[in-house]
Structure formats: structure tokens, C-alpha cells
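S.K.: here is a sequence with its predicted model. Questions after.
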Amino acid sequence: MAPHREPHPDGPDGTPDSRALVGFDLDFSAHEMLRRAQVLAALGPDWDPVEVMRGEEEAYDLLYSGLDPEQQRVYEELVAAGVLPRREGGGRAAA
């Protein structure tokens, strides 16, 4: 009579179950800190985030200024659909 063997917990035949998930963690915090430091170094000491935001707002004002009637209609549809935020001046900023 053969001795009774308990099945291995990994697989019914005692072999490891290849479908079992293996967990592992990756810590990217050191890499992220290096990346941020490199970005700030590339921007340089004269970088002014407030001035950059002002410049972007001015660029958007120019982008949506001087629209012809068809462009204005499309702009209004996009604002109504929530695709674009309403700009001060209603898309009619001075160029």
C-alpha cells in the first residue's frame, strides 16, 4: 500500500502552480526626485511660474480673439458643451 501524500498547496499534483501571482513593489521615489531636480535645473533660476501662467492666459486670449462669425459659433458650441471654458470677453478678446 502506497503512503498517502497530501497535495502540495500550490497545485493538485504537488508542483508549483504557474498561475499563482507573485507580488513585488517598485519604489520610484528616488528616480522621481532626480527627475524633478533635473527639470528645475533645466528651467533655470530665472523661471517665474506666475509670469508663465500670465503668458499662457494672454496666448489663449489672442487665440480666441478676432473670430469670424462661424468660428464664434463653433466656440460658443464648444463652451456650451463644456469642452472649452468661457473666456473673459466671451471669445472676443482684443488682439
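M.R.: Yep, it's here.

S.K.: going by C-alpha atoms from here, please, whenever you check contacts or count neighbours.
M.R.: Will do.

S.K.: would you map the helices across this protein?
M.R.: Ranges of helices in the chain, per DSSP state H, are 29-43, 49-63, 69-80.

S.K.: among these, which comes closest to Pro12?
M.R.: When the helices of the chain are compared by C-alpha to C-alpha, helix 29-43 sits nearest Pro12, at 40.9 Å.

S.K.: how far away is the residue nearest the centre of the chain from Pro45?
M.R.: Of all residues in the chain, the one closest to the mean position by C-alpha atoms, centre = their mean is Glu32, 15.1 Å from it. Distance, Glu32 to Pro45, by C-alpha to C-alpha, to the nearest Å: 20 Å.

S.K.: do Met53 as well
M.R.: Counting by C-alpha to C-alpha, the separation of Met53 from Pro45 is 17 Å.

S.K.: take a look at this one as well, against the first:
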Amino acid sequence: MRDGDPTEDLHLLEIDLTRDEARRRAEVIAALGDGWDPIAVMEGEEEAYRRLYSGLDEEQTAIYRQLVAAGVLPPREGDDHAAH
């Protein structure tokens, strides 16, 4: 080390991940295949969410609402009816 500068041996390294990220995304889409239907997937997720939180009893509904209010669960359209 010269002059006692502790940063003297440090080197700046820059990595641009843009190209790698684009390649990764393309590989993910290719792996999903031609039969992948994003709309059907989203509809399935909504149906699963509806089923998961349907039929809750009074105590479960109160806890569900607390979790939504606290930001633990995302608010959903119709939440005031979905948990009954």
C-alpha cells in the first residue's frame, strides 16, 4: 500500500445485467411453452383465492380483515363479501 490509502487496492467493477436479464426472461417464456395461457392462470389464481377465504367463520373473518388492514394480505375487490 502506498501513502496508507486503504482504498488504493480497490477496483471499480461494473456489470450490466440488462442483456442477461433479457435472456433469462426469454428462457422463462420459452420454458412455459406455447400452451401457457396467462389469462387462465390469473383466473385460476383468483378462483383459488376465493375458495381459500370463502366459508370463514366469524373469528376467521375478523382475523382475515385484520391481516388485510395490516397489509399482510392484499385487498381484493369484493373482500367485504368474500370472507362470509
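M.R.: Everything's here; your move. Just so it is clear, the structure is predicted and the values come from calculations on it, not from any experiment.

S.K.: show me what counts as buried in stretch 48-65 of structure 1.
M.R.: 61-62, 64-65 (16 or more other C-alpha atoms under 10 Å).

S.K.: next one: stretch 33-41 of structure 1
M.R.: By 16+ other C-alpha under 10 Å, stretch 33-41 of structure 1 has no buried positions at all.

S.K.: that stretch aligns to what range in structure 2?
M.R.: Stretch 33-41 of structure 1 lines up with residues 22-30 of structure 2 when matched by TM-score structural alignment.

S.K.: cool, and stretch 65-74 of structure 1?
M.R.: The alignment of stretch 65-74 of structure 1 onto structure 2 (TM-score structural alignment) spans residues 54-63.

S.K.: now that stretch, how far from the centre of its chain.
M.R.: Offset of stretch 54-63 of structure 2 from its chain centre (C-alpha atoms, centre = their mean, to the nearest Å): 25 Å.

S.K.: what does stretch 52-61 of structure 2 give?
M.R.: Taking C-alpha atoms, centre = their mean, one finds the center of stretch 52-61 of structure 2 at 24 Å from the center of the full chain.

S.K.: what does that stretch contact?
M.R.: Stretch 52-61 of structure 2 has contacts (C-alpha atoms under 8 Å, 6 or more residues apart in numbering) with 82-84.
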